[in-house]
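1. need a structure here:
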Amino acid sequence: MNKYVVIDLETTGNSPVKDDKIIEVGVVVIEDNKITDRYSTLLNPNKAIPPFISNLTGIFDEDIADAPTFEEKAEEITNIFNGGYLIAHNVPFDLGFLNQELANNEMIQLTNPVLDTVELARILYPKSPSFKLEQLTEYLDIYHDDPHRALSDAYVTAKLFIKLKEKLESLPYETIDHLLTLETMFKSDLRELLVERHRQLAFSTDENDEIVSYRGLAFKKTENNTVSDDVQISSYGDYLDDIYEMNGSMQQYMEKYEKRDGQREMSETVFDAFQSHNHTLIEAETGTGKSLAYLIPAIYEAVKTKKRIVISSYTTQLQSQLLENEIPLIRKLIDFPFKASLLKGKNHYISLEKLERELATDQQNNYDIALTKAMILVWLTETDTGDIDEIQLPSSGYLFYKKISAETEGYVDPSSPWFTRSYYQKARQKAQQADIIITNHALLCTDMFNGYQFLPRYDKVIIDEAHHLEETASHHYGLKLDYISLQYTFNQLGMTDESKIFSKLLQKYTFNQDDLPLKKWDDIFLKAKYEIDDLFRTLYQYVLDQQKNNKSISDIGRTQYRFEDEREEPQKWNTIKEMATRLTFFIRDLIHILTIVEQYLDKKQVLEKYDDDEIKGSMQILQSFNDQIEQLFLIDNSIPQVKWIEIDTHGAKNAVYLYSEPTDISTLLADDFFDKKESVILTSATLTMKNSFSFIQNRLGLPTDRLFTKKITSPFSYQDQVQLMIPDDFPDIKEGNLDEFIYATCEAIISLAEITDGRMLVLFTSYDMLRKTHTLLKETIDVNKYVLIAQGISSGSRSRLKKNFQTFDQAILFGTSSFWEGVDIPGDDLSCLMIVRLPFQPPNHPVYEAKSNYLKEEGRNAFFELALPNAVIRFKQGFGRLIRSTSDRGIVFVCDARITKARYGKYFIQSIPDVPITIDSTHKLMNKAGDWF
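-> Below you'll find the model as predicted:
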């Protein structure tokens, strides 16, 4: 079949069964990989088009008033599909609408083979940042002249399909072979295309030099690093001049480059810290260009001294920016070579050995697992790194990926053929040879608290996004245990009749049953599973019983409860501790049986490496569970800990998450990190409160005897670019007027949206308040005019919600927690930032409560030393969302009167750049906002 018919529909809504109708049809025909025909028609749905649809598509009631009905055009449309594939970007939607309309008119429905370009794009372009048509075509450089019109969308979908088909026809034999085994699970009827490609390759002698294969897997050939020759470099002052002055280099290589004095000042500060072996805190406000500012001296110092320097960031987004943007730019600016590499934890890298084994194992695939395997197989032909963060797997695909990450490999013998093909080992080798190692806070802290065995040796380190270091270090020194992880591990192990890890061992190897306690496995296994269920259900109920007096709600809507042995109800708590003790005994017994099995098979010299890894890995995970249970419930910790439980009150009765963190990480960081390193540079846009670094210095345990501090001000003209507006007539929440406060917030959102055409980011400190505001706003705002996008309510990740917000001309984005930082919406997409409440943590938040009590016991002021600085830094992060370039303009509207009325309010205002502030009635503020815009 060589005919492909692409269809796109515009409709009055999303559901044909709820009487939504087609208002436009666009069809494009492809033959011999060329577009040969096009068809388009408007259709009269005999009902009004909703304003939202008209705004999206540009099709209004008057446009379709004289158009034909679907019944009049049905035969003409369906005839186009004769003898061809039906293709759409999300086939179920378009084919579902088409067939519903045909059924409504008692006509024969279409039964063509289908190809879904969403699904095909996920498989064939797994590295695409999005699979929405607009973003996907932009990623593949396909021109889209009129999005959200049927013929234009059908045309670019046709162009997209041609690219997808070309990509399919470039895949190697081994990849096609595996895809054929997965094909029956796909929505798309791919078999004929795959078989044709398989046949071509079977009789082809052409070889792709870029691809290598081993044991049925095809993957991209990657080059090993070679060590740099010695290089001669000038003095640091000349080096800086070369970059900033002599060649006009920045202007030459950076579009829209603006000279920034603060950037050079920061570079010199970092260099001075390296030379004097001092630690340094640098607050570089938005617009400084801090990434380049610290990379320039770091590269110089690393190459000059022949000692690697580590750069750590909190987000993968910044790691990508450094590797893909800043480092290639510096290579153009300087005349000597240097090596930079990225190193993450083992769980980020795929194991080819484990993947090969999983693909060879006969097991049932559900749709998500089949799609995950297909995406990975294609991605292997493209990736240089094997870093799973390069692609977006389906949600349940990550469970499958856990089984094939390098973390599951155990010890890999350097003489093994898999060792030289290991992405993780290649990343480590590159890091060993690199001048600059880029990593994340998570691996930095794992390395720090485990005897520095994960990163190559280093003496100097730059920590960007340093306001996250305390939190990350606390997480990594602490622990997390949840019901789902326990159940997942036990389900992988299985009983003797379940065809899981333990059962497969019994089937594969010959055992002397009399000498081994194998018959005890099922009994102990069932008791352990029962105890897990019982313990977590009891914990769930315990939190429900206690929450009346000790309730705290997390950012994602879970109920939180901090527990301490001495303050719990003795009878109930002792029961929980007895359950935990019994569970540790059962888990210990399972570890004992696995140990005996491993030793028995090892002694007989029949144990294969893969099975040995499985057994050792299972034992390690079970032992870690035991250690965690003991630390949470059964032993006293030498370092003061905060322990808490989170439950999902709308989830299952065992949806329980257990956490523990040190109450104070500063001593650990001082002893394990700052005392051991020559120079640690910590930088962020938000480190100070009222121009003082004392808060972050104390929280991190930075020594005062060798510490520089530096504040680099922003080059932006905040006086001209921003208006800070604070209403003085909002209801006071303290007086129990929560509903009135939310109502006033909604009125302000509606008024500001009219002035700014939407384009608003509204930041909340509580998910509960976000939800209530969203519910009320839906009833009061014109939802046909404004698109409301809300974290935790609208589906999708943070980046997906941000992209959706930028897609619509008139949208309002509601966010909490993670939306206060790291969300960049430059230019006209964002004109107003509303901060609903000052971002204080709730006083009964488990971590804050424990840290607060710890400070009080030491005779210190918990509010001024902990609550206020944290809130100010968070406020500064939120404020920084609005102005991202010299051309941005906008309003920051703060609904919380405490910023002007409370004695501590000045700390917030004095910690942000100097901006014009207006405090007045909401009505007058709106008038001023309208005039200013």
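
2. going forward, measure contacts and count neighbours with C-alpha atoms only.
-> Will do.

3. and stretch 857-873, end to end?
-> 25 Å (Cα to Cα, to the nearest Å).

4. nope, stretch 311-330 is what I meant
-> End-to-end for stretch 311-330, by Cα to Cα: 15 Å.

5. what comes up buried for the host helix or strand of Glu62?
-> Element membership of Glu62 [criterion: DSSP states H and E] is helix 61-64. Of all the residues in helix 61-64, those buried under the rule 16 or more other Cα atoms under 10 Å are Asp61, Ile64.

6. ditto for stretch 690-701
-> Phe693, Phe695, Ile696, Gln697, Arg699, Leu700, Gly701.

7. quick one: contacts for the first one?
-> Contacts were defined as Cα atoms under 8 Å, 6 or more residues apart in numbering; by that measure Phe693 touches Leu281, Leu687, Thr709.

8. from those, which is closest to Arg798?
-> Leu687 (24.1 Å; Cα to Cα).

9. would you agree that closest one falls within a helix?
-> No - assignment of Leu687 by DSSP: H, G, I helix; E, B strand; the rest coil gives coil, placing it outside any helix.

10. for it, give me its contacts.
-> Ile282, Glu283, Ala466, His467, Phe693, Ile696, Ile873.

11. now the second one, please; I'll put the structures next to each other:
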Amino acid sequence: VSQLHRIERFAAMTTTGDRADLADVPEDAPVWAHATSTRDNCLGQECPDYRDCFVMRARRNALAADLVVVNHHLFFADVVLRDEGIAELLPACNTLVFDEAHQLPETARMFFGESVSTTQLTELARDARLELRAAGGASPELDRVATRLDKAARDLRLALGEPGARLAWTQALRLPDFPGALEKLQTCLKELERPLAEQAERSEGLASCARRAGGAVAVLARMGESEGQAEVRWVEVYGHAAQLHVTPLSSAELFRRQMMDHPRAWIFTSATLAVGEDFKHFTRELGVPEAETRRWASPFDFAHQALLYVPKGLPLDPNDPAFTQAVIEAALPVLEASGGRAFLLFTTLRALRRAHELLRSRIGFPLLVQGTGSRSELLSRFRTLGNAVLLGSQSFWEGVDVRGEALSVVVIDKLPFAPPDDPVLAARIESIRAQGGNPFTELQLPQAVLQLKQGAGRLIRDETDRGILMLCDPRLVARPYGRRILRSLPPMKLTRRLADVEGFFRDYQSGSQIRHQGALLRRPSGVR
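-> Okay, the predicted model is just below:
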């Protein structure tokens, strides 16, 4: 309730309605579901708050602007709505510039696929009851059907077991309670769809609920169809919800069709589009093999600003149960030399949690951990503290900018190869193999290189930054492909000696003192 009051006060003060501006309420707080509308339940012009809606206000501003800045998700949401003939979120334009374009293929696959979540279905059950009452009537039978749908959706989530899993559809169907829970959910959804369709003319809200029910029935029906060669069916399990997906294996043809249907300038930029000098992975993923490509050198002097440290003595197999402990033991003297001021980035949440257990009683620096606050809040604390150590996973590998002395070390535990049992990746691997290709060199290795470059890019953000990039995966030097990965990184001097790291920070501290003294000596010359 207190969080809802904070949101209410924020809504009265904000001019944008941007949730990220309200740090007091975590981004994943369940209360947001009661305070925000979605594509599913938005009433459009029928909404009593339409004129004051933050989204509509932003759209009006966009229509009047010469330059519009949006994220990838809003762009694709606009594409989907235009293709369905429902609405347009963004104005027409003659030039599109995509920054962080390395994310586009995955985002496109998500939007060009179909999905339904248990959260959507519990919200549908809730909204159906509310809309019926708002329309001036009540139906005990519809109430009962909605309650059964709510329970069936929650039971489906429980049938999937522990959170954090990504299951192929065939795996999910082998779980003892899942097929029965799925059948029950489909039955309850169809039982709700029929009375909603009969009541749809009574209000826009009920009509919206009827459309949502019909859409969910269609997605669940698709989930039961035999899997085509160009798509994969899978399930994602969260703490209190599950999402069922039908995802295209490639977004290339779909994205290319968008480009052909809308002739204009399409520009894609990112620090991580190329593997070395090679753009083929990106252009193939996006379906633009004929695109003109160009790469510019970084303005940073990596040879002098940074040092790449690959420690010795770690287990040769990064999947060794003792690997995370070995990473922490190797990182401790580096943290001591740097005085904290470090990001420790992990490829899994399990490794992050283990690192937290190992570090919390062994360092004298402030320790910040992903999940204990919003990303923006943790970054603000990290910058303010000046000597903190931050443990992060996926969300801290990119889109994070900490300049200056607050960040002088980035430690990465393993090469970020996606787990081969991930249902989408496994299906894509099989598809490449069936076409006679090499999944490792065409997909897995390029993805890992680009992700590693993103993580490494957190270190040097300015011409005056200096720091250590510590990569703990022995495969960088033990496997032939390690050389290709190293060549793709910024041109930093490579060392395997801890003494070089300690010397780097001694030289850095001496240089800082000299610069500081020089500033003190020069300052009086400007006094009058």
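
12. and Gln791 of structure 1, what's its match in structure 2?
-> Counting by TM-score structural alignment, Gln791 of structure 1 corresponds to Gln370 in structure 2.

13. on that earlier part again, in structure 2, what stretch matches the helix holding Glu62 of structure 1?
-> By TM-score structural alignment, helix 61-64 of structure 1 lines up with nothing in structure 2.

14. helices or strands up against that helix?
-> Counting contacts by 3 or more Cα pairs under 8 Å, 6 or more residues apart in numbering; DSSP states H and E, helix 61-64 of structure 1 packs against no other helix or strand.

15. got the buried residues for the helix or strand that comes right after it?
-> Following helix 61-64 of structure 1 in sequence order, the next helix or strand is helix 70-79 (DSSP H and E). Residues Phe70, Ile77 are the ones in helix 70-79 of structure 1 that count as buried (16+ other Cα under 10 Å).

16. go on, stretch 348-366 of structure 2?
-> Ala351, Leu352, Arg353, Ala355, His356, Leu359, Phe365, Pro366.

17. the fourth one: what's it in contact with?
-> Ala355 of structure 2 makes contacts with Thr324, Gln325, Ile328, Leu391, as judged by Cα under 8 Å, 6+ apart.

18. how about a cut-off of 10 Å?
-> Applying Cα atoms under 10 Å, 6 or more residues apart in numbering to Ala355 of structure 2 gives the contacts Thr324, Gln325, Val327, Ile328, Leu344, Phe346, Leu349, Val369, Leu391.

19. tell me which helix or strand Phe52 of structure 1 sits in.
-> Phe52 of structure 1 belongs to helix 51-57, assigned by DSSP H and E.

20. what residues sit buried inside that helix?
-> Pro51, Phe52, Ile53, Asn55, Thr57.

21. picking that back up, thought the match of Gln791 of structure 1 was touching Phe396?
-> Yes - Gln370 of structure 2 lies in contact with Phe396 (Cα atoms under 10 Å); the separation is 8.5 Å.

22. quick check: neighbours shared by these two?
-> Common neighbours of Gln370 of structure 2 and Phe396 (Cα under 10 Å, 6+ apart) are Leu390.

23. more neighbours, the two?
-> Phe396 (21 against 18; other Cα atoms under 10 Å).

24. map that one onto structure 1.
-> In structure 1, Phe396 of structure 2 lands on Phe819 (TM-score structural alignment).

25. show me the contacts for its match.
-> Leu761, Val762, Leu763, Phe764, Gln791, Arg798, Ser799, Lys802, Leu813, Gln877, Gly878, Arg881.

26. picking up where we left off before, out of the buried residues of helix 51-57 of structure 1, who's nearest Gly859 of structure 1?
-> Nearest to Gly859 of structure 1, judged by Cα to Cα, of those is Phe52 at 58.8 Å.

27. the closest one contacts Val787, correct?
-> Yes - using Cα under 10 Å, Phe52 of structure 1 makes contact with Val787 at a distance of 8.6 Å.
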